[in-house]
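A.B. asks: Here is a sequence together with a model predicted from it:
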Amino acid sequence: MLPESFRAWFARRGWQAHAHQLAMLRAAKAGRSALLIAPTGGGKTLAGFLPSLVELADGGYDGLHTLYVSPLKALAVDIHRNLEVPVAEMVLPIRIETRTGDTPQSKRLRQRSKPPQMLLTTPESLALLLSYSDAPEIFAGLKCVVLDELHAMAGTKRGDLLALGLARLSRLAPGCRRVGLSATVAHRDPLLAYLSAEGRADAGDADLVSGGEAAKPEVKILLPRGRMPWSGHMAVFALPEVYEAVKAAKTAIVFVNTRAQAEIVFQELWRLNDDNLPIGLHHGSLAVEQRRKVEAAMARGALRAVVATSSLDLGIDWAAVDLVVQVGAPKGVSRLLQRIGRANHRLDTPSRALLVPANRFEVLECKAALDGIRAMELDGDPPRPGGLDVLAQHIVGTACAGPFQADALYAEVRRAAPYAGLDRQTFDDVLEFCATGGYALRSYDRYRRLIGDSKGGWRLSHPSHLRRYRMNVGTIVEAVTLKVRLNRGPVLGEVEEYFVMGLEPGDTFLFAGRLLRFDGLRETIVQASPATGDAPKIPAYAGG
């Protein structure tokens, strides 16, 4: 099943291919799509990419062969780093690149004219690529789409956008197979539907592959030695015990639930850090350079701990991590299992985690989460039908790529799992809304995005709609943000505008793990400098 060069590589590393990895090879050889459900540390990512690596090993393939879609930019970067290892060690003629909102414009342009054999991206960047007129040329030779952490996207608006993109890819590259990867799945059939070219779990064109079970995680609740408050959610009172746990571990990830909490927890751990342990901070509002620096340091094993939000929830593979600390209630069994899986990223070694309730009521939540883990009762509702707002966005994106026929687009949309039950009248109503703005907005020219003809064809009414679509693509709702610059030096990241409006020159605030003084606002840049003192303000974010 495995070529000799791959068998030799496995042997040099002291590995033996898992049964589910070989099953994924067989499915790919038969041209079948497949959903792999395997525990953390079971070689799930390698199983998803192994058929593509084998197919590309002989060289000579020009153009995009495999598209990987991740819910997190950090995960795409981590997968890129991990894939470079077998490619380099086996000297495979494969070019692998990432494409996210952090990718420079020059690189994005080059990827369209000369795409790599493997491109790692996000749902939003995929939607952007599909909106270009040269999308048929970019994706014409596509053979495989790998959807990582599929359970995290199914049933969300991002998942709806992804499903519509997959339906479009099936038209541009009819022979393309789909691979879904997931470790925690409460509802399997909806995920199989995502992988079906017909958008239905019972279509019979997607296989289910199981990777067995992992060692049971070791999870404990960390209660403080002193008094626990009745309210509050920062858990600062418990951080001395958290610091002691970090000291006793090789490497720890301290998960929190919001970016404001990340700043406070990091600052307090740093204050307690008499041992000068290298501790990092990671959340989505930090500058990309700082996030990549922390990710690279963790991959090298150079940090003892990192305080993180959901920006590091999924799939990140750092072998040195042997402890996960969840500060605050975990807000769900499935989410907690995802986070716990970052520790001891191996199939035969139990993940080790501590739950740190922030108040007395959260003790009950933590106990309920422990009961759910022991019973392996995953929470979460089945995915709902696709959102019509996402469909409207997709229709405009389709028009950005070129004129389309309504009948053909309706048939295509019905092959996206969340829209398999969409009736024609509803589709036509959404199409009409895109064309006129609906009864409330039809008087405004800017909302008349499409023009139709007598034969059922549609096109953009003005090029300005193309620019507006590409500047606003996606379903992640974000408030207006302003960049924070340290003196005349680097940009540290972004805070939301409403927070800055409440600052006066001289006020102090915590950001990027630093205590900063607000010096003023210059155009759209927050000017800040290092500060000292107590009672700084903490930026809060609409998204948590």
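C.D. replies: That came in fine, so what should we check first?
A.B. asks: Please count neighbours and contacts with C-alpha atoms only from this point.
C.D. replies: Will do.
A.B. asks: I'd like the distance between the closest residue to Val54 other than its chain neighbours and Gly31.
C.D. replies: Excluding the flanking residues, the one nearest Val54 by C-alpha to C-alpha, 6 or more residues apart in numbering is Pro3, at 7.4 Å. Per C-alpha to C-alpha, to the nearest Å, Pro3 is found 18 Å from Gly31.
A.B. asks: hang on, the earlier thing: how much space between the residue nearest to Val54 and Gly544?
C.D. replies: 47 Å.
A.B. asks: What of Ala375?
C.D. replies: 29 Å.
A.B. asks: coming back round to it: can you report how many residues neighbour the residue nearest to Val54?
C.D. replies: By the criterion of other C-alpha atoms under 10 Å, Pro3 has 9 neighbours.
A.B. asks: Ok, Ala8 next?
C.D. replies: Residues within reach of Ala8, counting by other C-alpha under 10 Å, total 14.
A.B. asks: list the contacts for Leu129?
C.D. replies: Taking C-alpha atoms under 8 Å, 6 or more residues apart in numbering, we find Leu129 in contact with Ala135.
A.B. asks: ok, now the one 5 residues further on?
C.D. replies: With contacts defined as C-alpha under 8 Å, 6+ apart, Asp134 is in contact with Arg112, Ala401.
A.B. asks: Return the distance of it relative to Leu169.
C.D. replies: Distance, Asp134 to Leu169, using C-alpha to C-alpha: 13 Å.
A.B. asks: got it, and Tyr447?
C.D. replies: Counting by C-alpha to C-alpha, the gap from Tyr447 to Leu169 is 28 Å.
A.B. asks: These two: who's more crowded?
C.D. replies: Between Tyr447 and Leu169, Leu169 has the larger neighbour count (other C-alpha under 10 Å), namely 23 against 17.
A.B. asks: what helix or strand does the more buried one sit in?
C.D. replies: For Leu169, the enclosing helix or strand under DSSP states H and E is helix 157-172.
A.B. asks: Please work out the angle formed by the directions of the helix or strand following that helix and helix 157-172.
C.D. replies: Downstream of helix 157-172, the first helix or strand assigned by DSSP H and E is strand 177-182. Strand 177-182 and helix 157-172 are oriented at 160 degrees to each other (axes from the mean of the first three to the mean of the last three C-alpha atoms, to 10 degrees).
A.B. asks: for strand 177-182, the distance to its chain's centre please.
C.D. replies: Centre-to-centre, strand 177-182 and its host chain are 15 Å apart (C-alpha atoms, centre = their mean, to the nearest Å).
A.B. asks: now swap in stretch 397-417 and tell me
C.D. replies: Offset of stretch 397-417 from its chain centre (C-alpha atoms, centre = their mean): 26 Å.
A.B. asks: Pull up the distance across that stretch, start to finish.
C.D. replies: Terminal residues of stretch 397-417 lie 19 Å apart, using C-alpha to C-alpha.
A.B. asks: try this one side by side with the last:
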Amino acid sequence: MAEQWFKQSDWQPYDFQVNTWDAIGKGYSGLLNAPTGFGKTYAIWFGVLQQYYKKQKPGIHCLWITPLRALSKEIYMATERVSDGLGLSYTIGLRSGDTSLKERTQQKKKMPNGLITTPESVHLLLAAKGYNDTFKNLQFVIIDEWHELMGTKRGVQIELALSRLKAINPELKIWGISATIGNLEEAEEVLLGGYGGKRTMIRTNLKKRIEIETIIPEVIEKYPWGGHLGIKLMEEVLPIIHKSNSTLLFTNTRSQCEIWYQRLLEREPDLAGAMALHHSALSDETRLWVENALHEGILKAVVCTSSLDLGVDFRPVDTVIQIGSPKGVARFMQRAGRSGHQPGAISKIYFLPTHSLEIIEGSALRHAVTHSEIEQRVPYIRSFDVLIQYLVTLAVSDGFRANETYEEVIKTHCFNSVTREEFNWCLLFITDGGSMLEAYDEFHKVVIENGLYVVTSKRVAMRHRLGIGTIVSDAMIQVTYVGGGRIGSIEEWFISRLSPGDSFWFTGKNLELIRIKDMTAYVKRSAGNKGAFPSWQGGRMPLSSQLSSTIRMKLDEYGKKKTDIEISSLSQLFEEQKMRSHLPHNDELLIEKIKTRDGYHVFFYPFEGRNVHEGMASLFAYRISQIKPMTFSIAMNDYGFELLSDQEIPVEEALGNALFDSSNISADIYASVNISEMAKRKFRDIATIAGLVFNGYPGKAVKTRHVQANSQLFFGVFTDFDPNNLLLQQAYDEVMTFQMEQVRMMQALQRMETQHVIIKDLEKFSPFCFPILTERFREKFTNEKFEDRVKKMLEQLDRA
């Protein structure tokens, strides 16, 4: 079958594809790792098809799970091409949030042989009556883009779903598909769990050729030392767009995406109609149109975010531009792979730095890609919020028995350390609301009938189905034209700042707000050309550990014989840094001190990413304050952080008192950082996933401030009266693991203990500390444009 298809397509299968077909035929589960664009889908799909035609059974034979609806459609088209080309009877269906009620009803009557779906839709199927019959003939579960799902709670959802499906059919085969990830062995272990059976990992030695070019300003000394938009290099971007058939311009945030799209249109109006934007806040119709237009080669350029990161095959795209630091090597490679998305093709990607020092990242990225230095993904463990949601899901459908479900759950990587006492706590939580909420009937969701845990309330069942999922965001306001036509969605907090008559830019259009009613903002097109750009919460990703270490290495290369174009181009900035301060080598840690009218500044440069620097700055402030009581202001970026006080900061004495000591880090972090406040914010998401708070019905969402108030109320009650509450403990654990990055901070401190400390007293701010200063000023409220304030600061520095 596979040979016939490849022959008539005039293709030659790769060895890894043949090996995958062979492994599937021999009854293995496993993980397939190969570069983007080499045919991983067909490597799995033909193995699945060949097993189906050996022993055909009705119903779902293969469940193909993808992280994105757009990717689901891509897989659907690829598998349909095979069925059509070979005239197969194997039926394929799609099921996601976009699937119509009519199509779902038809699927319920007769399921397709292959169902392509998302993690949330799988759990919705598990919440349906009779799901055992639905999945009784299931032979394969394929997890696409596993490197994206692992390290998220959606990945935990998949682990739990697999535990149930594996119990229904112990012969079930599980295969993951992964491109870029640094801990493949662990990824396989997390996916396949403790189920036993034959398993294998198939890796190819094929390399995706990625050509990386940094867009370097003609005059480095005139390029800003701080910033995050990169608009000043627009003139260098336009020729790249024009000489390419089609270009994707990746930005890191949706607001940056909107701004770049608008600025490009202002500079070059002829791009109207040939350029589009794409991000997750746009309506499904808009995004679908853009994706189809890319497929058909209609568009010259698309300004986008991570919404186009994954798997979607746009063969007309031959160029990618990454605007600003991608913050990680894997993300950069993933985006590069959107161009040249076919075997043997070269992926061409340009890196556009948004400020001078960021130029070094172009060199660091090229080194990391060349040497395959890819980030690891840290898997979630003991996610009790997801477990509680899952237990209610099972109770909503056919119910579950505690002993059987516990034995299934502890075979997953996430929950293999959960004790029976902890599992019983979860059971008590869903039946009685736990020890603190037993007086409130609202939290008595599940009842026990003859040892079977079931949901009998239709209201509880409906509300639970609406809340299935682990992606939590602020309440979204739908943006709709007064005359009809949905445009997209914007977070409630942004729209709430506007008054009727105010204008804002969205989807590249200037819109005037008319009114807000029932979580919908009604707008009309505005004739003006001024307005606010929407911003969304989140979006500030920290620099990864791999990219951080490579940047330190590249700094160390300056002045040596073998330096690349990026390092050479920064010679004037580096010489300025050396003249005003010091340029640190890999075995050195630079600390800068300066006194201004604002107070006493101390700058540290660990080059460890924003998250680590936030925790480290608070830790150092706490330890220094043990020597001398004082108050600090803190600012940080991915390269370093600043402590600012109205008193002189005793840095030398702190260094003598083991400032970098990592032995007592947990206790000092708890003492130095307002962990309780951070955990309170984290608890809001946990409470939503666990079903403690309800976000509302479609079209009638609960306002964000009400959700926050409800979750904070629970947080306070549990803190005061139920400190051993597993959801409360989880909030603190997630803060330490994912927000504070405790393990990475400890490793950084251990490295810093071995480095030679260079302390420099400055007369003027250095090129290294200036971007950190701009971060502190960015947080202050003002009606003055950030760019204007930075320009004013630079002029003041030049005069000095």
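C.D. replies: Thanks, I have it. Since the model is a prediction, treat every value here as computed from it, not as a measurement.
A.B. asks: Work out the TM-score between the chains.
C.D. replies: The TM-score (TM-score structural alignment, normalised by the length of structure 1) is 0.93; 536 aligned residues with a C-alpha RMSD of 2.1 Å.
A.B. asks: Without its sequence neighbours, what residue ends up closest to the counterpart of Val302 of structure 2 in structure 1?
C.D. replies: Structural correspondence for Val302 of structure 2 with respect to structure 1 (TM-score structural alignment): Val306. Spatial nearest neighbour of Val306 of structure 1, chain neighbours left out: Gly280 (4.4 Å); criterion: C-alpha to C-alpha, 6+ apart.
A.B. asks: Kindly state which residue of structure 2 is aligned to that neighbour.
C.D. replies: Alignment note (TM-score structural alignment): Gly280 of structure 1 maps to Ala276 of structure 2.
A.B. asks: if I pick its match, what's in contact with it?
C.D. replies: Tyr261, Val290, Leu299, Ala301, Val302, Val303.
A.B. asks: Could you tell me whether it really is in a strand?
C.D. replies: Yes - assessed by DSSP: H, G, I helix; E, B strand; the rest coil, Ala276 of structure 2 belongs to a strand.
A.B. asks: Can you give me the distance of it to Ser121 of structure 2?
C.D. replies: Applying C-alpha to C-alpha to Ala276 of structure 2 and Ser121 of structure 2 gives a distance of 30 Å.
A.B. asks: what span of structure 2 lines up against the helix holding Leu169 of structure 1?
C.D. replies: Per the alignment by TM-score structural alignment, helix 157-172 of structure 1 matches residues 153-168 in structure 2.
A.B. asks: Would you map the strands across the stretch 1-150 of structure 1?
C.D. replies: Taking DSSP state E, counting those that start in this stretch as the test, the strands found in the stretch 1-150 of structure 1 are 33-37, 66-69, 96-99, 118-121, 144-147.
A.B. asks: Any chance of these in TSV with distance to Leu53 of structure 1 and mean neighbour count as columns?
C.D. replies: Listed next are those as TSV, based on distance: least, C-alpha to C-alpha, whole Å; neighbours: other C-alpha atoms under 10 Å:
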stretch	distance to Leu53 of structure 1	mean neighbour count
strand 33-37	16	25
strand 66-69	9	25
strand 96-99	11	21
strand 118-121	9	24
strand 144-147	11	25
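A.B. asks: got these as CSV, with distance to Thr398 of structure 1 columns?
C.D. replies: Shown next, in CSV, are the strands of the stretch 1-150 of structure 1 (distance: least, C-alpha to C-alpha, whole Å):
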stretch, distance to Thr398 of structure 1
strand 33-37, 25
strand 66-69, 19
strand 96-99, 20
strand 118-121, 19
strand 144-147, 20
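A.B. asks: Please name whichever of these is nearest to Pro530 of structure 1.
C.D. replies: strand 96-99 (34.0 Å; C-alpha to C-alpha).
A.B. asks: Mean deviation, that closest one versus structure 2?
C.D. replies: Taken over the aligned residues, the distance from strand 96-99 of structure 1 to structure 2 averages 1.7 Å (mean C-alpha distance after the TM-score superposition for structure 1).
A.B. asks: Can you spell out the matching residue range in structure 1 for the strand or helix carrying Gln626 of structure 2?
C.D. replies: For Gln626 of structure 2, the host element (DSSP H and E) is helix 610-627. On structure 1, no counterpart of helix 610-627 of structure 2 exists by TM-score structural alignment.
A.B. asks: immediately after that helix, which helix or strand?
C.D. replies: As assigned by DSSP H and E, the chain's next helix or strand after helix 610-627 of structure 2 is strand 633-636.
A.B. asks: what's the angle between the following helix or strand past that next one and helix 610-627?
C.D. replies: Counting by DSSP H and E, the element after strand 633-636 of structure 2 in chain order, helix or strand, is strand 641-645. Interaxial angle, strand 641-645 of structure 2 versus helix 610-627 (the same axes, to 10 degrees): 30 degrees.
A.B. asks: Centre of the chain to strand 641-645 of structure 2, how far?
C.D. replies: Computed by C-alpha atoms, centre = their mean, the chain-centroid distance of strand 641-645 of structure 2 equals 29 Å.
A.B. asks: Same check on stretch 84-99 of structure 2?
C.D. replies: With C-alpha atoms, centre = their mean, you get 29 Å for stretch 84-99 of structure 2.
A.B. asks: start to end distance for it?
C.D. replies: For stretch 84-99 of structure 2, the separation between the terminal residues is 22 Å (C-alpha to C-alpha).
A.B. asks: How about stretch 215-234 of structure 1?
C.D. replies: For stretch 215-234 of structure 1, the first-to-last residue distance is 31 Å (C-alpha to C-alpha).
A.B. asks: other SSEs contacting the longest strand seen in structure 1?
C.D. replies: In structure 1, with assignment by DSSP state E, the single longest strand is strand 514-522. Here strand 514-522 of structure 1 touches strand 508-511, strand 525-530, going by 3 or more C-alpha pairs under 8 Å, 6 or more residues apart in numbering; DSSP states H and E.
A.B. asks: Which stretch among those strands is buried most, on average?
C.D. replies: Stretch with highest mean neighbour count among those: strand 508-511 (a mean of 22; mean count of other C-alpha atoms under 10 Å).
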